[in-house]
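1. Sequence and predicted structure below; questions after.
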Amino acid sequence: MNFDDTGLALTHVTVIDVVGGRSLPDQTVLVADGAITAVGPASQVVIPPGATVHDLRGRYVIPGLTDMHVHSEPGPDDERRLPALYIANGVTMVREMWGRPLLHEWRRRTSAGEMIGPRSIIASPIVDGAPALWSDIPIDAPIISVTTEREARRAVGVAKDGGADFVKVYSRLEPEPYFALLAEAAAQDMTVVGHRCDRVPLRDQLGAGQRSFEHVHGLWPATSTDVERMEAAMARISPRPGFYYADWFKQVNEVEWESVNRYSGASATSLFERMVAEDVAYCPTLVMHAAVDLPEWMRLDDERFAYMAPDVPDMWTFVRGQIFHGGGRSADEEAKRRTLFDHRRAAVAAMDEAGVRLLAGTDAVTPGLFPGFALHEELELLVSAGLTRMRALQTATIEPARFLGREQTCGSVDPGKLADLVVVDADPLADIRNTRRIHAVVAAGRYIGPDERRALLDGVAALTATAPGVEGA
């Protein structure tokens, strides 16, 4: 992405300092060569000759946002759709959780300035056991299924040779391949992240080398009054063929419900303290759980479908019926799901209170989630769970930077950092929903003002409106 060679000056803004946890009013932020060169009081910062000045008095600057759990599933026109939606929503970096070759091409083209898009951290293909949960449906995404220690070690080499930034492990790995993979990844200096493994007690996975865990549904057995019994129930899950993932999901839900009804505050506290001690991060993806647990969350009349591919509403309807709702939920089941969602939020608050490093992620493009937009919903859910507005912002800015080892180059509005910024019209520390009120985005030093941002969104909508098969196209 090409930056403005003449430099930028964002004047009279309030800078949200996510490292110091404070607001800095009436600041000037200088940008040149894709980096922040100065931040200070507007009365003291000297604007270089030739710089493009944007008077932003009354507005607020936050670091560019990071979504730490996305699945960009490239389809027709998606290279013009998904990256633009992220940038228009102030998401300037994403962690892609299912690697595939085209994502590496997108990253190359973005870095070369050939397309607008976020910086990306890209996973390996999913590494799962056998049968792999997504192996019996037609999807254009690579899966590595391993059943032996040798295969697990080889999977790490495949990931590294393919240019992956980290190894993504999935739910059905057996203990021996799982631990062999972690040992090989450590030897090859590869980070491992992903799901908890059904067959390995969660406490045994902490400290074994996996650096982050995703979603809240694997948490509950380890927080119960009878950890050993509930972990054994988790290990007995055996997906049946036909649609492995859907059957697995139903069985996980059953273990979830029993575990939650045996919840132990002492077990949870012990688990979260272990996470802190082992410096393990957690990416709860509450917005994904909202889409799964709360029937009203997924609305097929949402105006944001204007930015999605034409076949998305039908796909969402299918997934909601066959996976989320398992062919239909009774009133009792709906009540259980709402209770589970309340427990998920409470667990996230407890993790935050214990000092667990939380990472904001969405699981977009899970049905019910709109890429880019969903991260703002995740921030709102984190605040509703009990995080302060500053902590919520940190989970999408400085905490991802620290987790990725990039805190010296991104994650905050400081001199020397990459110029990835979001200008909003109102204070996000007064109301986290104000992160949605985007005035402008600075992506790799390029200023995308209101008109260009609107044009990005309009261009994505035009892709949908003119897609083959759309009435009037």
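-> Arrived safely, thanks for sending.
2. For the rest of this, base every contact and every neighbour count on C-alpha atoms.
-> Will do.
3. distance of the nearest residue to residue 54 once chain neighbours are set aside from residue 285?
-> With CA to CA, 6 or more residues apart in numbering as the criterion, residue 54 has its nearest non-adjacent residue at 5.0 Å, and that residue is residue 10. To residue 285, residue 10 is 33 Å away according to CA to CA, to the nearest Å.
4. second one coming, line it up with the first:
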Amino acid sequence: MSLMAVAARAVPESDHRTVVITDVTIVDVEGGRTVGPRTVVVKDGRIASIDAKGSVPVGDSIQRVDGRGRFLMPGLMDMHVHLFNLSSHRPPNDWSFRMYIANGVTGVRDMRSDAASMQLVKRWRAAVDSGQLVAPHIVAAGISVYGKSPDGAKADVDAAVDAGADFIKVFSEVPATHWRAILTEANARSLPVVGHVPASISLLDAANAGQRTGEHLTQVYEACSSAEAKILAERQGLQGDALMSRASAQEAEILGTFDQGVCGRMARALAATGQVQVPTLVLADEDELARHAQPNDDYRWRLLRPDEQRRCQRFLAQYTKEDASLAARRWPIAHNIVSMLHRAGVPIMAGTDAPMPGVYPGYSLHEELQLLVASGLAPIEALRTATLEPARFLHIQDISGSVAVGKQADLVLLDADPTKDIGNTQRIRAVVLAGRLLERSDLDALLNDAAKAPP
């Protein structure tokens, strides 16, 4: 069964009706509070009104939802996912769509497309907008650029612009000369550069030069080391696999020279640049998976496509004691770093790198929010990392990121208050996707039908 067929079965026949959620408490992520009770009316895919009292529309075209004792928050956005498998040449990860929506993730940023896959992104976007496909909005999709030379890198940026990319993605192994050429050309073409801070560039140099995001805390660990200058000097002149091999060999030294004072000064300097960090703390779940569990013991395992299950099993087979030892050292430092970044005022967005092994699409974003709270963010602050901060970063805050009149109706109805306990984001009663209501039974059917579908 195709994903569109599964999606069609999951959408209620009345999905074009006006939706009225009565007596609900609104999670105001912008104001940092809860407000209610309110009656929220959704019409034509937008929030038409929010009223404390007043008449409730009635009629056959109305879908009424009782919001008493429940909480309405904006749909969540995962700002680091992969919908394509360009290196392994496997089919796209559209199997993950059902998992995102069932978990209230109504928007994703795809971190590595190419010219051909950008055409599929456009078709997916149109299908979601028309109601033919139950899937998250692809709020941004980028193309990675390396280049065989600095001039080649510039040409690749131009090709990415022509293909319709929303941003340029760079990886750690990109040489400094190529990276500078990418930044210059992308700036000239008004396209942001995001991704890994290259392993031969310091974090602050990258931020000051205009790289808009850092992903996975790349180069942040180095910037928090008292030996950063020495470590980066040892990487100069290297590129590609040689550069990454040197960086990998240095990790124990980097972790061993973590310095709280150095890190605090770096965080304050980084905040002044405006660069946004996407820590993807949930990637540590890979290590948890490798140390303690058989993946098929997880109830979510059945939702993975068979080739994705095989990928996960290969990862586990290659995981070594040395990997586990480094992970154990890295984990508390990562928490410490995120805490200092947050206190210094560095913008943080929630992302997961799904579907990395052990990182389940949709589910993992809730885990990321919990890890951010464990790193010092208040629950309402963690919610902003997956709602308001992404909307501001993408310059779509006028239509997304909070529950307000006129905004696109991407909403999640919860049975408990997420501002009191961030774990309550998982207590999902219903999801509204571009104005279409998916109740709990619809979300369960979406997962169950898709799990039974042949690969």
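-> The structure has been received and is ready for your questions. Everything quoted here is computed from the prediction, not taken from an experiment.
5. Would you pull the TM-score for this pair?
-> Remark: TM-score between the superposed chains equals 0.89 [TM-score structural alignment, normalised by the length of structure 2]; 433 aligned residues with a CA RMSD of 2.3 Å.
6. Name the helix or strand for the residue lying farthest from the centre of structure 1, please.
-> Centroid-distance maximum for structure 1: residue 49 at 39.5 Å, with CA atoms, centre = their mean. For residue 49 of structure 1, there is no host helix or strand (DSSP states H and E).
7. And the helices in the stretch 101-250 of structure 2, which stretches?
-> Per DSSP state H, counting those that start in this stretch, the stretch 101-250 of structure 2 carries helices over the ranges 115-130, 150-163, 176-188, 203-209, 220-223, 228-233, 240-249.
8. Average offset of the fourth one relative to structure 1?
-> Okay, so that is helix 203-209 of structure 2. Compared with structure 1 after the fit, helix 203-209 of structure 2 shows a mean deviation of 1.3 Å (mean CA distance after the TM-score superposition for structure 1).
9. same thing with the fifth one?
-> Mean deviation of helix 220-223 of structure 2 relative to structure 1 after superposition (mean CA distance after the TM-score superposition for structure 1): 1.4 Å.
10. Tell me, how many residues neighbour the residue nearest to residue 54 of structure 1?
-> Per other CA atoms under 10 Å, the neighbour tally for residue 10 of structure 1 reads 23.
11. Residue 353 of structure 2 too?
-> Residue 353 of structure 2: 26 neighbours (other CA under 10 Å).
12. before we move on, back to that, please identify the deepest-packed of the helices of the stretch 101-250 of structure 2.
-> Among those, helix 220-223 has the highest mean neighbour count (mean count of other CA atoms under 10 Å), at a mean of 24.
13. That one: how far from the chain's middle?
-> Helix 220-223 of structure 2 has its C-alpha centroid displaced from the chain centroid by 22 Å (CA atoms, centre = their mean, to the nearest Å).
14. Point out the other helices and strands that that helix packs with.
-> Judged by 3 or more CA pairs under 8 Å, 6 or more residues apart in numbering; DSSP states H and E, the packing partners of helix 220-223 of structure 2 are helix 203-209, helix 251-256, helix 260-273.
15. In CSV: the helices of the stretch 101-250 of structure 2, plus distance to residue 411 of structure 2.
-> Shown next, in CSV, are those (distance: least, CA to CA, whole Å):
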stretch, distance to residue 411 of structure 2
helix 115-130, 15
helix 150-163, 31
helix 176-188, 34
helix 203-209, 33
helix 220-223, 34
helix 228-233, 44
helix 240-249, 41
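16. Which stretch of structure 1 lines up against stretch 345-353 of structure 2?
-> On structure 1, the counterpart of stretch 345-353 of structure 2 by TM-score structural alignment is residues 355-363.
17. Name the surrounding residues that touch the matching stretch.
-> 66-71, 272-273, 275-276, 279-288, 351-352, 369, 374-375, 378-379, 392, 395-396, 399-400 (CA atoms under 8 Å, 6 or more residues apart in numbering).
18. swap the cut-off to 6 Å and go again
-> Residues from elsewhere that reach stretch 355-363 of structure 1 (CA atoms under 6 Å, 6 or more residues apart in numbering): 67, 68, 69, 70, 276, 281, 282, 283, 285, 287, 395, 396.
19. how long is stretch 413-432 of structure 2 end to end?
-> Criterion CA to CA; first-to-last residue distance in stretch 413-432 of structure 2 is 8 Å.
20. Residue range in structure 1 corresponding to it, please.
-> Residues 423-442 of structure 1 are matched to stretch 413-432 of structure 2 when aligned by TM-score structural alignment.
21. quick one: buried residues of the matching stretch?
-> Within stretch 423-442 of structure 1, the residues that count as buried by 16 or more other CA atoms under 10 Å are 423-429, 432-436, 438-442.
22. So which of the residues you listed sit within strands?
-> Secondary structure from DSSP state E places 423, 424, 438, 439, 440, 441, 442 of the buried residues of stretch 423-442 of structure 1 in strands.
23. Can you add distance to residue 37 of structure 1 and give these back as a markdown table?
-> Formatted as a markdown table, those follow (distance: CA to CA, whole Å):
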| residue | distance to residue 37 of structure 1 |
| --- | --- |
| 423 | 17 |
| 424 | 21 |
| 438 | 23 |
| 439 | 22 |
| 440 | 19 |
| 441 | 17 |
| 442 | 14 |
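24. of those, closest to residue 407 of structure 1?
-> For these, the residue nearest residue 407 of structure 1 by CA to CA is residue 442; the value is 18.3 Å.
25. how far away is residue 187 of structure 1 from residue 204 of structure 1?
-> 20 Å.
26. Which residues does the longest helix along structure 2 contact?
-> Taking DSSP state H as the criterion, structure 2 has its longest helix at helix 321-344. The contact list for helix 321-344 of structure 2 (CA under 6 Å, 6+ apart) reads 267, 268, 375, 376.
27. Same question for stretch 134-148 of structure 2.
-> 7, 97, 106-114, 153, 165-170, 174.
28. Now that stretch: buried residues?
-> In stretch 134-148 of structure 2, counting by 16+ other CA under 10 Å, buried: 134-147.
29. hang on, residue 113 of structure 1 packs against residue 2?
-> Yes - with contact defined as CA atoms under 6 Å, residue 113 of structure 1 counts as touching residue 2 (5.0 Å).
30. More neighbours: which of these two?
-> The residue with more neighbours, out of residue 113 of structure 1 and residue 2 and counting by other CA under 10 Å, is residue 2; that gives 17 against 14.
31. Do I have it right that that one meets residue 112?
-> No - between residue 2 of structure 1 and residue 112 there is no contact, the gap being 7.7 Å when judged by CA under 6 Å.
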